[in-house]
Structures are given as C-alpha cells and as structure tokens.
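> Kindly generate the corresponding structure for this input.
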Amino acid sequence: MGLFAELRDACAPTWQAYVDHEFVRCLGDGSLPEGAFKDYLVQDYLFLIQFARAYALSGYKAQSVDDLRGAHEALGAILNELPLHERLCARWDLTPDELAMAEEKSATVAYTRFVLDVGMSGDLLDLNVALAPCVIGYAEIGQALAPRLAANPEHRFGEWIAEYAGEAYQHSADVATARLDDLMDQPLSSSRRSQLERTFATATRCEAQFWQSALA
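Just a heads-up that it's a prediction; the model follows:
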C-alpha cells in the first residue's frame, strides 16, 4: 500500500465526507443550483491561483533536478485547469480579470493558506501531502461521476466532469500519487507518520468545507 492510500485510509470518514459531499452528489445528478456552481467556479479559480503558488514553492524546496521537473509538471497541470473555469464562467460574462479580482471566501483563504503554511514550515513531502487531497481527490470524483456523463452526453456539468475524468487529469493524479512514495525516501517514524496524517486529514476537511461554502 502506498503512502496516499495509507493517509486516506487513516481518515476514511473524513475522506468519504469530501468525495461524497452533497455538492458532488448534486453535481453528479445535475441538480446542483446554477448559483452554487458559479460560486464554486469563481472560488476555485482563486483557489487554483494559490495552489499554483504552492507548486512554485515546491520548486524552491526541490533538492534534485527530478524534484524540479516534478514541480514544473505539477504547476503546468494546475495552470491548465484555469481555462476550464474561464470557459465555464464566460456564460455569466465573467472575464478572467474579473475572476482574479473576486473576493476570496473564508473557506478559500483557510484552505489555501493552510497549504502554503505547511509548505513554508515543512519539507517537500509535507507540502505534497497537503496538496494531495485536492489533486488526487478530484481524479477519484471525476472517475465516480464519469458514468453520469456517459449516460447523458448533454449533462449540465458535463464539461467539468469530462475534465477531471479525462486522461490528462487522471495522469496528473497518478503522478502525484507516485510522487508521495518517491519523496518518502525512508521508513516513517510513528511521530512523522502522525504529523503527515494530521496534515492530510486537515486538508481533506478543508476540501469538504470548500464544497459546503458554495452551498451556503
């Protein structure tokens, strides 16, 4: 069992509350209110900007050329998500500049700054553990919702589902999963494992709170 699976299983109820959140279920069955989807997209755009900074930080924290390449690839994957949000938000006549200038909600600030704080105070493994619930969790959600899109090609949220169920994003998640094991270059002590479990669980709770903030 890899590190990601161990961390996920250590907070199984928290993980389930994230990947099977009401927001995700409503998105999957098409019943999510338009206003909630718009709110989510705007906040996720701001979220991705901060996560891009976190991946840039991982480049600074790099200890090898392979670390630098990994940071570069991950940063590129995050930046490649922004056009999806820009296209979807264009239906409300929101421009990229307007998205970038939107006000961050408390859940967005709490989550993104937590990740950046972990990255600043810890090492590259700490940072990647904090990033993992988002990157890998969205791939799991995309796979779970893919049958909805297959059954209904005109799904209201089909473009979003296709993005995260797609091969490119699934590859990014696989790389992130393997990266955790690569960074764990020696057996973890019990105290170190507990620390990583707390980081992972906190980031996972932040994900669920991020969904919830769009429904509020």
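
> make it CA atoms for all contacts and neighbour counts henceforth
Noted.

> Make sure residue 129 is actually in contact with residue 181.
No. Using C-alpha atoms under 8 Å, residue 129 is not in contact with residue 181; the gap is 10.5 Å.

> Settle it for me: which of those two has more neighbours?
Remark: of residue 129 and residue 181, residue 129 carries more neighbours, 27 against 15, as counted by other C-alpha atoms under 10 Å.

> one more to line up against the first:
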Amino acid sequence: MSFTFDDLKKDNRQPWTGYIQHDFVRQLGDGTLAPEAFRHYLKQDYLFLIQFGRAFALAAYKSPTLSDLRHAKAGFDAIIDLELGLHIDYCQQWGISEQDLAELPEARATLAYTRYVLDTGNRGDLLDMHVALAPCLVGYAEVARWLIEQPGTVRGENNPYEAWIAMYESPEFQAAAQAERVWLNERLKDVTPVRFKQLSRIFNDATRLEIDFWGMGLHQQM
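Below is the predicted model:
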C-alpha cells in the first residue's frame, strides 16, 4: 500500500476543512475581518516565522542525505532571508514597527504550535517534522486557492487584505508548497500502515494547533 499527502488530508478531513475554511480565513477573503484582529495575527505570525526558521535549522540537522539537507536549507533561507523581511515591511504598512515586533510576547497559541513542531522534530525523525510543518506551508497555499475560488472573496483595492491573499496565491509560494508536497509524497509512499497512523496523528495535532492560531488572531488572544 502506498500513501500520499492527500491521504493525510483524507484521514483528517474534519480538522483540515475547519482549518482551510476557518472564520478568520473567510473574513480575510470578504474583507470584513477587524483590523485589530489582523494586526494581532500579523504580530504573532512574525514570532511564528522565527520559530519556524529554527525548525528548518533542526530539519537540516536531522537530514540524512545531501538532498534533504539542501531542502532544509532552502526552507530556512526562504523564511529568514525572504519571508521575514517581507513580513516586517508588510507590518510597517499596518503601523507595526520592527521595534514593536522585537518586543512582543508570544501568545499561547503561538507557543503551542511552534514548540509542538520543535518537540516533534527533536523526538522523531525528519519525516515527523515535515508532517508537523505541512499544515503551515502546504496549508497556506491551499487556503489561498480556496479563497480565490469563493464567490464571496473580494479582490483588489476594495479588500484591505488583498496583499495577504496575493502573497500566498503567488507562483513563488505555490511552487514552494508544491515542492513540499512532492517531498512528502516521495517519503510517504514507502511507510507502513502503522507508521502512517503515527504520522496522521502528528498531522491532526498540527492542524488543530493551526486552527487555534487562526482563533487567536480572530479573538485577539494572548
């Protein structure tokens, strides 16, 4: 029996749908999300990205082959050298300075998901870690695709969150997410049913923690 990333989604259909179609996402799409909620999310997402940079550094340490090491390095470089810089610039457009970001405390939802990923990586192997990371990298690409298919999504200058949607629907981000799917599919195809169930539990946990992260933003929780 051969498994794929889609099997992880099918095995966790309810939480995955709840994550992709969360009220935070819907309100981003139709432009009704409270600006204060979005600013809170942006601040915490900055802290989230820093911890995910650490996760890709750990993935490099866990990499058994040169190919895996290069894959981890590409993820680390994309976050530290590119995405964080873009995120800081975007936050400034919303009145959030880099100094504000540097002084932020982590919300509980931020702590929960990022430390779960790092703990999973420390306890398990490289595949465990990538499955824990997948709801973020692959999930955000799917969120963007889902949004642009919805008739209620507002595009252009009439939606204050247009730049966020455009960032994650961009060819560059979609290509990075697809590369991660390919990496996962190559390794999932050889796992046993027992191992798949272990990975599915990690995927379930990580997806539920992503749902909590949306909720943290929507309700401005710390």
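
> Show me what residue 105 of structure 2 aligns to in structure 1.
Under the alignment by TM-score structural alignment, residue 105 of structure 2 pairs with residue 103 in structure 1.

> Its match: what's it in contact with?
The contact partners of residue 103 of structure 1, by C-alpha atoms under 8 Å, 6 or more residues apart in numbering, come to none.

> Which secondary structure state does it sit in?
Following DSSP: H, G, I helix; E, B strand; the rest coil, we place residue 103 of structure 1 in the coil state.

> Residue nearest the middle of structure 2, spatially speaking?
residue 136 (1.6 Å; C-alpha atoms, centre = their mean).

> What lines up with that residue in structure 1?
Aligned partner of residue 136 of structure 2 by TM-score structural alignment: residue 134.

> residues touching the closest residue to residue 105 of structure 1 other than its chain neighbours, list them.
Distance criterion C-alpha to C-alpha, 6 or more residues apart in numbering; nearest residue to residue 105 of structure 1, sequence neighbours excluded, is residue 43 at 7.2 Å. Neighbour list for residue 43 of structure 1: 104, 105, 108 [criterion: C-alpha under 8 Å, 6+ apart].

> Of those, grab the buried ones for ChimeraX.
Buried residues among the contacts of residue 43 of structure 1 (16 or more other C-alpha atoms under 10 Å), as a ChimeraX selection:
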select :104,108
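
> what would the contacts of residue 43 of structure 1 look like in TSV with distance to residue 56 of structure 1?
What follows is these, written out as TSV (distance: C-alpha to C-alpha, whole Å):
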residue	distance to residue 56 of structure 1
104	21
105	23
108	19
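
> Find me the equivalent region of the helix or strand where residue 89 of structure 2 lies in structure 1.
In this assignment (DSSP states H and E), residue 89 of structure 2 forms part of helix 84-93. Per the alignment by TM-score structural alignment, helix 84-93 of structure 2 matches residues 82-91 in structure 1.

> so the match of residue 136 of structure 2 touches residue 207, yeah?
Yes. Assessed by C-alpha under 8 Å, residue 134 of structure 1 is found in contact with residue 207 at 7.1 Å.

> hmm, back to that, if you map the contacts of residue 43 of structure 1 onto structure 2, which are still there?
Contacts conserved in structure 2 for the contacts of residue 43 of structure 1, using both residues aligned by TM-score structural alignment, their matches' C-alpha atoms under 8 Å: 104, 105, 108.

> Residue 48 of structure 1: which of these is nearest?
residue 108 (10.0 Å; C-alpha to C-alpha).

> So which of the contacts of residue 43 of structure 1 is the closest to residue 12 of structure 1?
Nearest member of these to residue 12 of structure 1, counting by C-alpha to C-alpha, is residue 108, at 23.0 Å.

> Name the residues of the helix or strand the closest one falls within that come out as buried.
Using DSSP H and E, residue 108 of structure 1 falls within helix 106-121. Residues 107, 108, 109, 111, 112, 114, 115, 116, 118, 119, 120 are the ones in helix 106-121 of structure 1 that count as buried (16+ other C-alpha under 10 Å).

> mean offset of it relative to structure 2 (after superposition)
Comparison of helix 106-121 of structure 1 with structure 2 after fitting gives an average deviation of 0.3 Å (mean C-alpha distance after the TM-score superposition for structure 1).

> Roughly how far does the residue nearest to residue 105 of structure 1 sit from residue 193 of structure 1?
Distance from residue 43 of structure 1 to residue 193 of structure 1, counting by C-alpha to C-alpha, to the nearest Å: 31 Å.

> Then residue 176 of structure 1?
Counting by C-alpha to C-alpha, the gap from residue 176 of structure 1 to residue 193 of structure 1 is 18 Å.

> Please say which of the two ends up with more neighbours.
residue 176 (21 against 15).

> all helices in structure 2, in order from the N-terminus.
5-11, 13-20, 23-30, 35-62, 66-77, 84-93, 98-102, 108-123, 126-149, 162-169, 171-188, 193-219 (DSSP state H).

> Residue 174 of structure 2 maps to what in structure 1?
With TM-score structural alignment as the criterion, residue 174 of structure 2 matches residue 170.

> was I right about its match contacting residue 164?
Yes. Judged on C-alpha under 8 Å, residue 170 of structure 1 makes contact with residue 164 at a distance of 7.0 Å.
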